[in-house]
Every structure is written in C-alpha cells, then in structure tokens.
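K.L.:
following is a predicted model, sequence given first.
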Amino acid sequence: MGTLNEDYLLVAAIDFGTEYSGYAFSTRDDYSRDPLKVAANTWGAGNLMSLKTSTCVLFDKNKKFHSFGFEAEDYYSGYALDDEHHDYYFFRRFKMKLFDRMQLKRKFMLEDEMGKKMSAMDVFSACIKYLKDHLMKRCQRNLPNTIDSHIRWVLTVPAIWNDTSKQFMREAANKAGIIDEQLMIALEPEAASIYCQHLPMTRLGITGGGFVPFAPGSKYLVFDAGGGTVDITVHEIQSSGSLKELYKANGRNWGGTYIDIAFRNLLADIVGNDVMDDFQATQMMDYIDLFREFEVKKRNFKNDMTERINFKVPIALNDDFKQKRGKNIKDHIKTKPQYDQKVNWIGDKLRMESGVAKGLYEGACDSVARHLKSLFSEGQVKDVQTILMVGGFSESPILQDIIRKAMPDKNIIKPADPGLAVLTGAVIYGHNPSVIHAGRYTYGVKAKVYPEAKKIADYDKDVLCADIFDIFGHLML
C-alpha cells in the first residue's frame, strides 16, 4: 500500500450501500471555509427522489457493464416487459454477500436475479467505477481541468465487516481505477460520528443547555442503521478531538431491507410464494414499481398512525394469481382469518390496517432493542449515556420510537439528515484523516519454520501457512 497523496484538490466519497448508493465531494477550499459544505447528486425514479440511487447493476449477455441504479432497474424492467431480459445479468442487494460469507474468496461468484453467475469482483468494481466516473463528469462541469490525480477517494464500509471483506472492497476500487495512493477506507459509524461532531446542536435535535455530546472525554454509542446492516460501536472523544473506538463494532442484518422482505413475505403469505416468484420473474417492471411505491409509503410510517395505508398494486399480480388459483385475490383474502378486516384488496389497491403495517417492523426493531439492552448491560458500555442514531433506516419514526422506549434513560441524538451522515462524514475524514484515532495493532512473533500440516492453498492457488503468528497482545495507538 502506497503513501496517501497529499497534492489533492478535492475529496470524493462513495457510499456503496446494500439498498442505495451515492457519492459526495468537496474541494479543499470549500472544506477550509465550511467542512459541511459538501455536494451530492440527486437521483430520480418516478415519484421517488433521493440523494442516493438504487444499488442495482445491469450487464449485457457478454457480461459487459450496461447501467447502474434506477436506470438499471428501468432498463431491465423494459427488457423483461418485452421478454428480452433472459440474456442480461441483473444484480440487486448483493452487498450483503460480503457480510454473509465467512470465508470470502476473491474469485467467488454472485448470482443475479435469474440465478446466472458472474464474478463478484467484476460486479463490485463495475459499480464503483460507474459512481467514480459519474462523479468525475459532474466535477468536470464545474472544474473543467479536474483529473484523476487531483482527487482523494474515500470508500465507506460497514464496521462489522471482517478484514477480508474490507480488503475485497479495496481491490474492487483498485480495479475500478482508484489506486491505493488516492484511496482511503472509512468505517461507516466513524464517518457518521465525524459528521455529527461538526453539526450545530440544533441540527442534532439538542435545544437545551448543559448537554454537550462531543466534548473531550465524552462517550457515546453509534447506532448506524443502513439498508442492509445495523452497525453498533462505542466511541470516545479524545482531548485532541479525535475519535477512539472503545467497543468493537457489532450488529446484524437488521437494516431497512428487512422491512421490504417482511412486506414481500406478507404478500407471499396472501397469494403464495410461487405466485410472488413468478410475478418477480415475469413482471419485473411491475415488481420494481410495487417496491418503489412501498419505499415512498414506508418513509411516513409512524407508531401513532391509525389510518389504513393504501398501496397501489399492479393488476398483473391479481391476473397471475387468478390464472394459477382460478379466483381473485379480493375473494381469496377473505378466506384467511389472520387478515380478516385487516387487509383488503380492491382493484389495484391494497388497503392495510395501520397495525399490520407497523407489524412489518417488529422483527428488525425488536431484535435491535434486545441487542441494545444486552450491550448496555456490559461493563464497557454501562456508563455510556448517549445513543447517536445515523444511517438511512434511522430516519424511520417507528425505529426511533422503539429505541426511545427500549432505552428511556439514554440521550437519543438523531441529526436532521441521518441518511447523509456517512457520506458527509467520509468527505470530512478524507480532508482530515487525523480525526480518527489510529487503529488497533496486534503484536507478536511469527514462526521461523512452516509445518507442512498447516500449509494451505488459497483461492488463487498460492501456498500459505495458517496459525504461525504467536500473539502477545494488542495496542491501541
């Protein structure tokens, strides 16, 4: 790994998310005047406008990159509508594969929506390259002389990933054209924490006097809830203002996609999983539109809502159901006691009682609440009084309410725009890497003799030797 470039003009951060991805940047001059002056791109898909785009990527039959984000969804949907999608490779929500695989191999394969396989490295690097190139084009509109060497790049990763997964992302970035001398890896909770330190108290939702969450010596738990994972770690502010990790990052796959999966499971429970599978495979445009509609609706779900929720459901789903079952969903749903008077299907509308809608959050939110209670019973975390909620899923009023009820004695801080905390913080970190206290180092000695029994061949058929490093201890520098 080379020395980080010091002769840069701007910092660009890429947040490669499970559900949504985006980028942000700022020049050196902007940072010196206002660290929070960060530019991001606005992406659109129908009624859905966002500072991030969908983490979906499309390749043609030759495995050549075609499109990314909302654009990839729309293209693939159109091809599916014309029954011309079979030779294309369409990937969505694949980032979690790096979390799921305990023994990650550089050459492992990803399965697309139709079960066809491509190299994971090719898929990840193509996505990073798209975001990199998109950002470069935007920068060059305002700063025509901008070239690659002028940029310091920051790529964010979940803190709960192991070192192998983080290294995989670094290599994917290298393949996308970002060399090590221009690349920094930022842990998502740390980036979010940096962002919040720069916000005025009012934008953190703090209006009373006396409580200063980021004073030197203060400790707080960072609750970073993204699309795929919930990252939880504990930070302490050093006298220099830098961050130090006090408690090793932990968490699970309890992010916002958990709610989407619960919604899909609800539909599958009504119409049958076979119908949902066929609907997804043959009516991809309608399937994507259905979940875009759900995304817009769920952002306004609250614990105190009482009105029924209306969802527009494509007619094609009822047509598919009728063809398989010989009746309409409207009539069929009346035969399922668990949905009696709670869920109605009228034409192209699904009407759902608020209790059913809120119930979609139970699995993820209850797991999070139990996990937090367990953490706060441990010695290293017991005296921590503040929870900092960041990440896109932290925008959910239902999640916020459940955490407040589960942790009534804690100070809950949520910035006004938690979904952008990681991106903005990553840009600030790129300008000032010293804001993160140096990491953990392991020290010991390695064996001079490599026993045959401990030699292994890795995925590239290189011969390695396991278990030859005797650990004396760890240093936090």
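P.N.:
All right, it came through fine.
K.L.:
drop to CA atoms for contacts and neighbour counts, all remaining ones
P.N.:
Noted.
K.L.:
would you map the helices across the stretch 251-400 of the chain?
P.N.:
257-271, 273-282, 284-298, 315-325, 329-332, 354-359, 362-375, 397-406 (DSSP state H, counting those that start in this stretch).
K.L.:
hold the first one in mind and look at this next one:
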Amino acid sequence: MKSFGKKARDQYAKLPKTEIPGYTFFEHVKKEVQRTENVDRNHKIQAMNGKQYFLIDVIAHILYYLKEKTLKEFRDSRLYNSPLKAPDIDWVITVPAIWKARGKRMMREAGYMAGFCDPHVTMGNLEEATGRVQPPPKEELNPEKLSLALEPESAAIWCKKMIDISPGGNDVKNYLIVDCGGGTVDIATHGIIGGHVHELAPSAGNMSGGTTINERFRDFLSHFVDDPGFVQYFSVSDVVERSRRKSEINKIVYTIFEDQKMYFGSAEIEEDSFVVEFCPNFARSFSQLMEGKSVKNVTIEDEGTQMRLSHAKMTEFFQPTIDKIGKLICDHIHTNNLASKIDTIFWVGGFGECQYLRNELEAAINRDFCKGEKKIRYSYPPEPKLAIVRGALAFRYDPSVIQQRKADATYGIACRIPFDENKHPIEYCVDDENDCSRKWCKHIFSTFIERNESICTNEVFVANYSPVRSSQRVSRLTFYSAPHTNVWFTTDRGVTELAKMDINIAGYGRDRDIEVVFDVTHTEIQVCARDKQSKNEYKIVVDFLFSEQ
C-alpha cells in the first residue's frame, strides 16, 4: 500500500500515464460497507482500473498499513526499551452508528487479517478477487486486544469530558451529539444521571455526509457537459486512459471543488467567488462545448478552463444535504420525545466544522423546538474532527463510562413451540417426529430484547432451548433482528437474519437444554451457548458474515 486518504487521491491523479498500470486505486471504501445491506466476505469492490477485489481484503490492507505506520511511530519515538508488537497495544476501530452487525463484524475480521491481535501476521500484495474468500476464523486469537467503538458515542464521551472541565458544565444534563462526517451523519443522545452517562435513545444516522455535496456537483457537471455520469467520457477502450480520466474527474470533484466547498462553508460570503479549475485534459475535451453554455449562476471563464459558481449555486449543492440532516435530527427528537429534555447539541466530525451547515441546522432546530422559554445551547469541542478518535481511546480505557444503553433493534432467535390453532398460521404447523399427535409451530421469533428497551452495562439475556429431534447432534442457532417491536415470527415484515451459530450437543432425547447468553450491551453483539447436560461452554465465533447465496 502506497498511501491513504486525500494523499492517495492526489498522488494517483499526478501519476504519469505510463505508471498508472502499476497502481490500484479505491474510492469511498468505507461507504461500500453501508451501501450493501447484506455485505459478506465474498462482497467485491471495483477499483478505478475496473478490476474486482474482495472488500474485506481491501479493508484489511488499509488497516495493516495504518497498524504498521503506528508501530513505526512507536519504534521511532524510542520510548520503549524493546520494540512493541501489535498485541502489546489495545486497538480501537471506530464505526458509524448506522452500521449493522455485518459491517461491524467485517471490520473485526479485517482487523484480525491485518494482524492487530497476532504479531506473526504479514500481508503480501492485494490480489484480484477469484473464487471465494476464507470462511470465518474457527477461533479468535487475543480478541480482547481489538475493540470497536460507535463514532457518535465516542464523540459523546469526549464531549462529556469537555463538559466536566468547562465553566457552566453542570448546566448540561441531556445532550445530543451530531457527528457529521464525509460519508455518514450519526446521532447519539446522552443524559448525565448521578455523574454517569445513560443513553436516552438508540443511535440514529443516515448517508448524508459531506461528500453528498461533492456527488451533487459531479452530477451537475456531467449534465452540464451533456454526458450524464460521464458515461461517454469513460467509454474508451484503453484501460489506462479510462483510469486516468476517472482519476481526473475525482480530482475535480473531491479535491478542487472540495476546497471551494470548505471555503463556502467557513463563512457567509455573498459574492460570486467560488472557482473550480478544470484539469487540462478535461478542459481540452469539453471547453468548446462549455463556452457555448448559458446556465443561471454559472459562468465559464478562461477559455473553458474554469467554472465560476455563484453563492446561490453553491447553496443549491448544499441545501438537499442540509435538509436531510435537519430531518434526521428533528425526526430523532420527535420520535424519542426528547424535545423537552435536550439542553445542548454538540457538533463534531470533519463536516461538523462547516459554519454554514451549523448555522442552517441551528436555525431549523430553533424553529421546531425552541418555543417560549425553551433554549438549546450549541457547542463543538476544540478540533471537532478529532473528538471521535479521542473519545474512542477514552472509551477503551474505561468502557464503564456508559452505564446504560438503549437497544437499537429487537433481537431474538428462531425456535419452535407447541402449535396453537388460535394463534398460529396453519402453514407453520409441523408434526413431531416421535409423536404424530403432537404439533409444533415453526418460524417463532423468541425475543431477547425489544427496540428502545434500556440495558444496563454488562446486562445479558439468558434463554434455554431444546433440540427439535431426539437424535440431533448439532444444533444450529439462527439469530434475527427487526427495527420495530412486537415481533412474533421470523417471517414478519422487517425481520432480517442476523447470524448463525452451530454447537455440538451430547446425549440423546429432547430434554437436553442449551443455554444461550445474548449480550447487546457492547458495540458488537456477543453470543455464547452452553450444553447444560455436558456442562460444555461453546465460545464459537458467531458468523455475522454468512453468504446469502
């Protein structure tokens, strides 16, 4: 791996055409995890050159690169008498609140592949996706050395520290954290009770991060040159030339326009002073067409090499994103009856530094919720884009800082219970294998916890189940989740299969109890099972990344 982030984009854009085939470039890798609802180990991502790679492999290489950079920093600092190995360090990976169990599990397994928990792991070159990737690990080495932390929750922990040391901090009782990043916007809602932090509502979020503004400009630009999506511009047979053109568009949209976006967002500027300079090849391809265009609030200058956007036009790019974020916040407050409780809102994240964004959102929130004497304070910590990483470290140091959480979904397991013709659909009725007079109802959703239910730290849910057949040697436990309450069957609307777990069971008969312990009090769902007859406990790796195929 050569480089990461903005540096990677700039370096790739500057490569001579003859060197492009030697590099592979990926854009928005993290967003791909959220975009794919049923992401699994075999999910592929396309590089700029059109080649396909396994997403989990790409993420693992990124994490390996960051891990090695970190270890080098420690070595160069000479703070330790002997070189540190990866398992000597407690690692924390932050994830958006809207990520489901699959996305979180992918980050953990990628962390294992990157060697966060095993000092002997090395990674070679990234290979193209062929066949299928490896199955889940049968056992996890030093899993406690790797933690996942929710990004808005991490930011909330850091803001709590700022509250504790700030004048007037005692006035903050219930607060909302709005984490505006490049890809996602996440919300956490916390209250301080007896000096401890309690979650007041499940985290919420959407995909309305800052890059949606860049994507809107990209869409506008492609229509401006009469080539929606740049389909024609990219349809060249030469793979290297196609990669160069894609890189060029990326530079215009995510580097050159990004600078103007940040300039616009930093203050209220009323003049037409937002200039996007085109890359030379793009200008040569479209300058003649663009110079003949007449579009309100847009001017083509300098022989088609730059585009001047008015303040009104920049507002058009921003407004849909602001509206979606505003709706997310207001819906979250309304849905969870928080209007009378929230006294402070903190803005964090890189996009959260945008002054224009904050001004517009604060005005919208005040219109909706600040009636009469009701006032909401708005604040952001120093360097708000670092609030997440600082809070994540504080969380790893003391996870008990969060005393109570709210369940973000309804969780349960599939099972069978005696059939009741007055309650159960007839098509779910199955015969008992040993007693044909006995009937069972399949597809039952046995609930562990319902959405929005309060869960104390380290509180777990225990339930007992028996095998379906007397001769059964392996019991497959299938876990499900739903975004709503009152779930009765695994076939109900909105219910999705979450994970599978196979355990060996001893003996014979149906009176062999399996005890299942289900823990949702942490960032990741944890499950273990115990065969009560043999007393064996199975800490089997639960497969959240099983393939639907």
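P.N.:
Alright, I've got the coordinates. Owing to the predicted nature of the structure, the values given are computational and were not obtained by experimental measurement.
K.L.:
how close are the two chains, by TM-score?
P.N.:
Comparison of the two superposed chains (TM-score structural alignment, normalised by the length of the first structure) gives a TM-score of 0.72, and 390 aligned residues with a CA RMSD of 3.5 Å.
K.L.:
out of the helices of the stretch 251-400 of the first structure, which is closest to Phe59 of the first structure?
P.N.:
Of all those, it is helix 284-298 that lies closest to Phe59 of the first structure, at 16.0 Å by CA to CA.
K.L.:
export the helices of the stretch 251-400 of the first structure to a markdown table and tack on distance to Arg106 of the first structure and mean neighbour count?
P.N.:
Below are those laid out as a markdown table (distance: least, CA to CA, whole Å; neighbours: other CA atoms under 10 Å):
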| stretch | distance to Arg106 of the first structure | mean neighbour count |
| --- | --- | --- |
| helix 257-271 | 26 | 18 |
| helix 273-282 | 29 | 17 |
| helix 284-298 | 31 | 17 |
| helix 315-325 | 39 | 16 |
| helix 329-332 | 46 | 16 |
| helix 354-359 | 39 | 18 |
| helix 362-375 | 31 | 16 |
| helix 397-406 | 36 | 18 |
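K.L.:
who wins for proximity to Gly44 of the first structure among those helices?
P.N.:
helix 284-298 (11.2 Å).
K.L.:
contacting residues around stretch 220-227 of the second structure?
P.N.:
228-230, 233, 286, 289-290 (CA atoms under 8 Å, 6 or more residues apart in numbering).
K.L.:
and the helices in the stretch 1-150 of the first structure?
P.N.:
Going by DSSP H, counting those that start in this stretch, the stretch 1-150 of the first structure shows helices at 28-33, 70-81, 97-100, 120-142.
K.L.:
can you tell me what Glu258 of the second structure aligns to in the first structure?
P.N.:
Using TM-score structural alignment as the criterion, Glu258 of the second structure maps onto Glu295 of the first structure.
K.L.:
that match and Gly228 of the first structure, how far apart?
P.N.:
Glu295 of the first structure sits at a distance of 15 Å from Gly228 of the first structure (criterion: CA to CA, to the nearest Å).
K.L.:
and what of Thr442 of the first structure?
P.N.:
Distance of Thr442 of the first structure to Gly228 of the first structure, given as CA to CA: 30 Å.
K.L.:
more neighbours, these two?
P.N.:
Gly228 (24 against 11; other CA atoms under 10 Å).
K.L.:
so what's the aligned partner of Ala155 of the second structure in the first structure up against?
P.N.:
The alignment partner of Ala155 of the second structure in the first structure, by TM-score structural alignment, is Ala192. Ala192 of the first structure sits next to 224, 390-391, 421-426 when contact means CA under 8 Å, 6+ apart.
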